[in-house]
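Peer 1: predicted structure and sequence below. I'll ask about it afterward.
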Amino acid sequence: MRIAIAGGGLGGLTLARVLHRHGIDAVVYEREASRSARSQGGMLDLHPESGQQALAEAGLTDRFRSAARPEGEEHRILDPAGRTLLHHKPQPGSFSGRPEIDRSVLRGLLLDALPGDAVAWQHRLVAATPSPGGGFGLTFDGGHKTDCDVLIGADGARSVVRSLLTDASLSYVATLVELNISDADRRHPDLAELVGPGNLWCVGVNQILAAQRLGDGSIRVGISLREEDRDIDTYRSKRALLDMFEGWDSSLTALIEAGDSAPAPRRIEAMPIGTRWANQPGITLIGDAAHLMPPVGEGANQAMLDAAELAGELAANPADPDSAIRTYEEAMFARTQPIAEMSARVQAMMLSPTAADDIIRFFTPRPTEPAPAD
């Protein structure tokens, strides 16, 4: 059974690792030239019921705990004047919650746990064609071709594999602009103190200025804005961004001014909630290729859980991969629909006129209801 995984992100690598633990070989086809070809983004919190569970299936819990930063769970929410609305401090050294880990560190941990030939770098899939006798023919940028018996699309928002299963279209839900501040403790100690060891959100009307501390001492700044018709290049100017935050406290907007280079904007898109497809032999999707959601903390976690569950089904039924895929898809559809609904609600809440009040209520623990009287 020749298994091809399109995409070497967290989902694709988790799938390859769990399959490898079960003695099943797979090749990950990744468009990047090497593991260090580009930045992997900021940090993410791994949830016990999804991302951490997937790492347990991959046999990597101990390595994760060695690399993760529980202190990164610290979370402060401010208003545009710089007043603290909420400040969550995790229990020092505790892994009971959702410890943070840099995406690049997590990806490296997964790569290090795979055989050296498990990833075919510089292989950007441009076409997949069903073969007459079953399986698929794969064509990569540059003309290289190969075949596989089972094709798994882990190739993200713009998935090539998805088009073989569904014509679901993406919708534009927000704009995210990112900047990076390197060596913050030395170069910008005031900003380092402001952000702290974890996440900072500065919440205004229809916009959020956020920052997070990475393990290498840098600060990743993210500006979330509602979807607009303006040209995406508008957001490449610090001056234009500062104008959007006019009236905010200068200690907050300093996060924009301190960026090492020009801002990097991108449109945030999502798939229709409840997207499904008819099961087809030898092909399926995981992660953003299957259920692209707004980036509110679930995407990577669900991708990794998809991978672990699909690998488990394939390992349990290696003689009938089509049945394994069918079982995986039904469970995945049922699991991810309510999560996609919740993610859409959170995204809308965060960029609403009443975002500050709504977010505080969202993060404030509800008191335990008293037990009913006998």
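Peer 2: Structure's in. What do you need?
Peer 1: when you work out contacts or count neighbours from here on, use the C-alpha atoms and nothing else.
Peer 2: OK.
Peer 1: find the centremost residue of the protein, please.
Peer 2: Nearest to the mean C-alpha position of the chain, counting by C-alpha atoms, centre = their mean, stands residue 300 at 3.6 Å.
Peer 1: top helix in this structure by residue count?
Peer 2: helix 321-350 (DSSP state H).
Peer 1: take the one below as the second:
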Amino acid sequence: MKIAIVGAGPGGLALARVLHVHGVEAVVYERESSRDARGQGGMLDIHSGQQALREAGLMAEFLAIARGEGQDMRLLEPDGTLLLQEDTPDDAPLVRPEVDRADLRDLLLDSLPEGVVRWGRAFESAGDGLLHFADGSSAEYDLLVGADGAQSRVRALVTDARPAHIGQNAVEVGIPDIDRTHPELAAMVGRGTYWVLGDGKSLAAQRNGDGRVRIGVSFYHTGEDWFATSGIPFDDPAAARARLIELLPGWHPRITALIEACDDTVVPRSFFTLPVGLTWPSRPDVTVLGDAAHLMPAVGEGVNMALLDGARLGLALAAHPDDFPAAVEEYESEMFERTAAVARKSADMKEMLMSPDAARRLLAFFQPG
């Protein structure tokens, strides 16, 4: 029986690894040309996803790359008022450690036998047991698993649902080697996340494992076409930084100094979600996981759900090696219930972040009573 996984992100790789641990073969098809074809993004907050890494037999390796100090947090209002500072003791348990996305992906890739991941295979379509790729090649499958992210092509085989814009657009910038280049800003940000919220906007600065501070400036209650009218000249990094600061009137210069110190990588990002509680009639030969199945607001849950999806589907397939339809139905039933609850909480968190008094509400969330 041939299992084809489309997408070499955390969820697809976790599935391949759990299957490998249980002696079940699978092939992962990835559109990128190699593991180093592009940057993999920033830090990930891994909490419930640790259970999946245990099932994959990779907890020791994960703990070796996890950053406990990444759990530190500083919460501020735009005028510079510090509302909360949490510094993680060195001996604190790794309940929600941060890990560099690239390091996690490398960990999962290195845990798989050579040849399991087929690079440069951009999925185009599937039917009658054949996958078709953009380069004209094809491959057979008995079960197709879409782990191909927010803009999944496999998703269309199980549901007509499409992601909808959530009223949030962000600009991603960053400061490389901050401890050496801007030690005063490094001390201000701290070891984890530096979070400023207010006026329908937010700035989140986060330490990466390579010494870079990754900064996301979000604008809430904005439409899908907001970048076209924002006046941010993305082809001119210096002017883009200046415009970003203009869009934060009244923010303390100590905070906007983070934007002034950024390099020339300026990336626009729009945010979308799938309907909360999305389900579909189970199919015996196709299913999806991760963002392809339940795209949520970016509040730290997506990758954890993807890892759990991969592990749970892998365990179901290993338990029913001769009955893929039963395995898929078992996986989807559990996944629908688990992720719907998390998606509802994520949507509530998104509404909190978009509120006029977001910082104070978030303070109450972290320190109830």
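Peer 2: Nice, I can see it. All figures in this text were calculated on a predicted structure; none of them were measured in a lab.
Peer 1: the residue nearest to the centre of structure 1 maps to what in structure 2?
Peer 2: Taking TM-score structural alignment, the alignment pairs residue 300 of structure 1 with residue 303 from structure 2.
Peer 1: ok, now which ones touch that match?
Peer 2: 10, 11, 44, 46, 49, 290 (C-alpha atoms under 8 Å, 6 or more residues apart in numbering).
Peer 1: 7 Å instead?
Peer 2: Residues in contact with residue 303 of structure 2 (C-alpha atoms under 7 Å, 6 or more residues apart in numbering): none are found.
Peer 1: quick one: the helices in structure 1, in order.
Peer 2: Taking DSSP H, the helices of structure 1 run over residues 10-21, 51-57, 61-67, 103-112, 184-187, 189-195, 238-244, 250-257, 288-291, 299-316, 321-350, 355-363.
Peer 1: relative orientation of the longest strand seen in structure 1 and helix 321-350 in degrees?
Peer 2: In structure 1, with assignment by DSSP state E, the single longest strand is strand 171-181. Relative orientation of strand 171-181 of structure 1 and helix 321-350, computed by axes from the mean of the first three to the mean of the last three C-alpha atoms, to 10 degrees: 70 degrees.
Peer 1: residues of strand 171-181 of structure 1 that come out buried?
Peer 2: Residues 173, 174, 175, 176, 177, 178, 179, 180, 181 are the ones in strand 171-181 of structure 1 that count as buried (16 or more other C-alpha atoms under 10 Å).
Peer 1: what about the third one, distance to residue 202 of structure 1?
Peer 2: In this structure, residue 175 of structure 1 and residue 202 of structure 1 are separated by 16 Å, where distance is defined by C-alpha to C-alpha, to the nearest Å.
Peer 1: next: the fourth one.
Peer 2: Remark: distance between residue 176 of structure 1 and residue 202 of structure 1 (C-alpha to C-alpha) = 14 Å.
Peer 1: likewise the last one?
Peer 2: The spacing between residue 181 of structure 1 and residue 202 of structure 1, counted by C-alpha to C-alpha, is 17 Å.
Peer 1: can you list the buried residues of strand 171-181 of structure 1 in JSON lines and add distance to residue 331 of structure 1?
Peer 2: Output for the buried residues of strand 171-181 of structure 1, formatted as JSON lines (distance: C-alpha to C-alpha, whole Å):
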{"residue": "173", "distance to residue 331 of structure 1": "27"}
{"residue": "174", "distance to residue 331 of structure 1": "29"}
{"residue": "175", "distance to residue 331 of structure 1": "31"}
{"residue": "176", "distance to residue 331 of structure 1": "31"}
{"residue": "177", "distance to residue 331 of structure 1": "35"}
{"residue": "178", "distance to residue 331 of structure 1": "35"}
{"residue": "179", "distance to residue 331 of structure 1": "38"}
{"residue": "180", "distance to residue 331 of structure 1": "38"}
{"residue": "181", "distance to residue 331 of structure 1": "41"}
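Peer 1: lovely, talk soon.
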